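Participant: quick one: sequence and predicted model below, then my questions.
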Amino acid sequence: MSERTLKRLLGVLGGAAVLWLVVFLVSSREPASEAEITGPIAAFFESATDSTLTAVRLSHPGATVELRRVDGSWVVNGFKSDSGAVARFFQTLGDTEVDGLAASNPSNHARMGVDADTAATLEFEAGGSTRRLLVGLDGPRGGTIYARIPDEDAVYLLTSGLRNYLYRGLDDWRNRKMLAIDTSQVRRITVERDADSFALVRTDSVWTFEGGGAADGRHVQSLLNELGGGLVASRFIAPGDSIGALPQGGATVAYSASGEQLAAVTVGSGSGDRWATAAGDSVRYRIPPFRVDAIVPTLESLRP
């Protein structure tokens, strides 16, 4: 074989290889035809919004989280929810796409993680009716998952980040912001910490100790930041948690110019994480030491 013929042959083979690669990539990314996406799966995510659904249940073996709309707000298992987490979840629902049929033989259910015993379940409730979807393992491409309608054999490939939400724990859905007040209305703050008890007052824009003497402006501002929405818990006090049994170790109360109580926070004692509560909220939160020092500062830290 001449050198010229060999070069031509190699060129043809190279072109064929490139063409095969292009066809493979396109076919692996191309969604199934519309004819393959029919039945309940085709409409499952339609109208799945925070204004049309009344409840969403996310279950996996051993745990269930229920989001329910109550008086225009979403609660999670009866607790106030993290509005940001809920908003991101509904955005994920809106971004979910059904790519196409992945398998039709039920023998594939276990391999794809969509068998009834091990799959996670997404359930929508709206208008007195419910619809359910079994969600399995990750698909062959990043950002894809397997899913099927219960009692149907067909398994579909979805482009979605739903698995991240289906396996979230209850605490990850709950609100952790303990309070948020308009700190421009605060004129007086009382603090009890360990053996000390004192008050801070504001005249114009200057904070001082009530008995006289300047207060450290940086630490006072840190306290105001916590009252204004910065007081975010790390977790919650679980039943039986030894931290929850410790006695009170401090308290901060904020007042307006008229003497109206605007906020009150109580914390437990101890040297590490502590329990904390806010007036008007029955939840017992868990906050780390730096949050304790910010919301219930020591007398020494407030001295210039």
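Facilitator: Alright, I've got the coordinates. Residues are numbered from 1 along each chain as shown.

Participant: CA atoms for contacts and neighbours, from now on please.
Facilitator: Will do.

Participant: which elements pack onto the helix or strand hosting Leu223?
Facilitator: If you go by DSSP states H and E, Leu223 is part of helix 217-225. Here helix 217-225 touches helix 289-295, helix 299-302, going by 3 or more Cα pairs under 8 Å, 6 or more residues apart in numbering; DSSP states H and E.

Participant: so what's the gap between that helix and the chain middle?
Facilitator: Distance of helix 217-225 from its chain centroid, counting by Cα atoms, centre = their mean, to the nearest Å, is 28 Å.

Participant: in this structure, which spans are helices?
Facilitator: Along the chain, the segments classed as helices by DSSP state H run 3-29, 40-43, 83-95, 109-112, 163-166, 217-225, 289-295, 299-302.

Participant: second structure follows, compare the two:
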Amino acid sequence: MTNATKTLAVVFAGTLVLALATTWSGGGAASTAAFQGELFAVDTSQVQAIRIERTDAPSIRLERADGTWSVAPTDTAATYPASTQAVQRLLRRLPSLEVGAVATRQPDKHPQYGVDSTGTKVTMLGADGQTLGQLIVGRTQMQRPSSGGQGQSPMQRMRRRRGMTPVTYVRTPDKPDVYSVEQSLNSLVERGLEAWRNKTIWTLDRSNIQRVKFSYPADSSFTMQRVVQKDTTAGSAETAGTWVSAGDTLDTSEVSSLLRELSSPEADGFAENTSPSAAGDTLYTVQLRLSDGTRRALRFHPADADNRYRATADGYPYVAQLRASNWDNSVLQGRSAFLKGE
């Protein structure tokens, strides 16, 4: 063998070792991209339903119809409006997972990573119920990150600088390969029914709220309203004006915070199996009058053991739970709390 032949043999062997190391370690950008395509390549614009199956809780089915999402537990016939933000977060995160490495290719090690029958299976379905993609999400554990490589994304490098990083193990049902993903997926796939529900009671443009009436026990009730003022500057239109109550001008900052809460009130939970007519006595009522003359009322009923008010609203078919401390400090206050200088 000549020296030239020996040199070529050494170069070839070195290249082969490097290629094998890159393939099995997942350290390069190319290998990560290949893992991504193999792992969960789903066109989310075609997804019409998502099924999330767990062994420790009822399965969840999310379904899209006419541009809106609904959520239903598979163990009941009930269906509820779903949180669009929560669904979109799931649709963004799963197809774009950044795979770190292959954890194992051996099926007998699946229980070790929680990607056996105990894992959470996520299935995305198309218009005719056809399966577009499936992923089994297993255990998440905190690990000290390994040394970085040139193929890492900025997000991966940032996590490494923080010290410990969450690592989740995933695989597709049709293959034994288990991959590690440097992020926690618990908040996406281990949500219960309540966490998937749309918690917005109503949504209003706060500039349309013209009057707020607080109905309290005894003689503590009061009303505040928006006063439209005319700008004396030539050619000027009417301005938004200020808020007053019984002739007193109210604090702009306090009223602004109040309107922010009342324009889009959010439930902290729901009183299941309770109809609005069975919510109990009404303690307080906050009624809004809008620019078009329509009214909205939010009624507060006695708090439960978790210190949450039960709340009902006009046209709202559910009984919401509102954290009492938050509403007592932001909305259900006396008139003096909104006065200037108080």
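Facilitator: That came through fine. Just so you know, these numbers come straight off a predicted model, no measurement behind them.

Participant: can you tell me the closest non-neighbouring residue to Arg171 of the second structure?
Facilitator: In this structure, Arg171 of the second structure finds its nearest non-sequential neighbour in Val178, 4.9 Å apart by Cα to Cα, 6 or more residues apart in numbering.

Participant: quick check: Glu238 of the second structure touching Val227?
Facilitator: No. Glu238 of the second structure is beyond contact range of Val227, at 10.6 Å (criterion: Cα atoms under 8 Å).

Participant: neighbour-wise, which of these two wins?
Facilitator: Val227 (15 against 11; other Cα atoms under 10 Å).

Participant: ok, that one - contacts?
Facilitator: Contact analysis of Val227 of the second structure by Cα atoms under 8 Å, 6 or more residues apart in numbering lists 240-244.

Participant: rerun that using 6 Å as the cut-off
Facilitator: By Cα atoms under 6 Å, 6 or more residues apart in numbering, the contact set of Val227 of the second structure is 241-243.

Participant: so which of the residues you listed wins on neighbours?
Facilitator: Trp243 (22 neighbours).

Participant: and that residue, what's its match in the first structure?
Facilitator: With TM-score structural alignment as the criterion, Trp243 of the second structure lines up with Trp207 in the first structure.

Participant: can you tell me the closest non-neighbouring residue to that match?
Facilitator: Closest residue to Trp207 of the first structure apart from its sequence neighbours, by Cα to Cα, 6+ apart: Val201 at 5.6 Å.

Participant: for the aligned residue in the second structure for the one you found, grab the count of nearby residues.
Facilitator: Applying TM-score structural alignment, one finds that Val201 of the first structure aligns to Gln225 in the second structure. The number of residues packed near Gln225 of the second structure is 19, by other Cα under 10 Å.

Participant: any idea how far Ser264 of the second structure is from Gln225 of the second structure?
Facilitator: Distance of Gln225 of the second structure to Ser264 of the second structure, given as Cα to Cα, to the nearest Å: 19 Å.

Participant: tell me which of the helices and strands packed on helix 217-225 of the first structure sits most buried.
Facilitator: Counting by mean count of other Cα atoms under 10 Å, helix 289-295 has the highest mean neighbour count of those, with a mean of 19.
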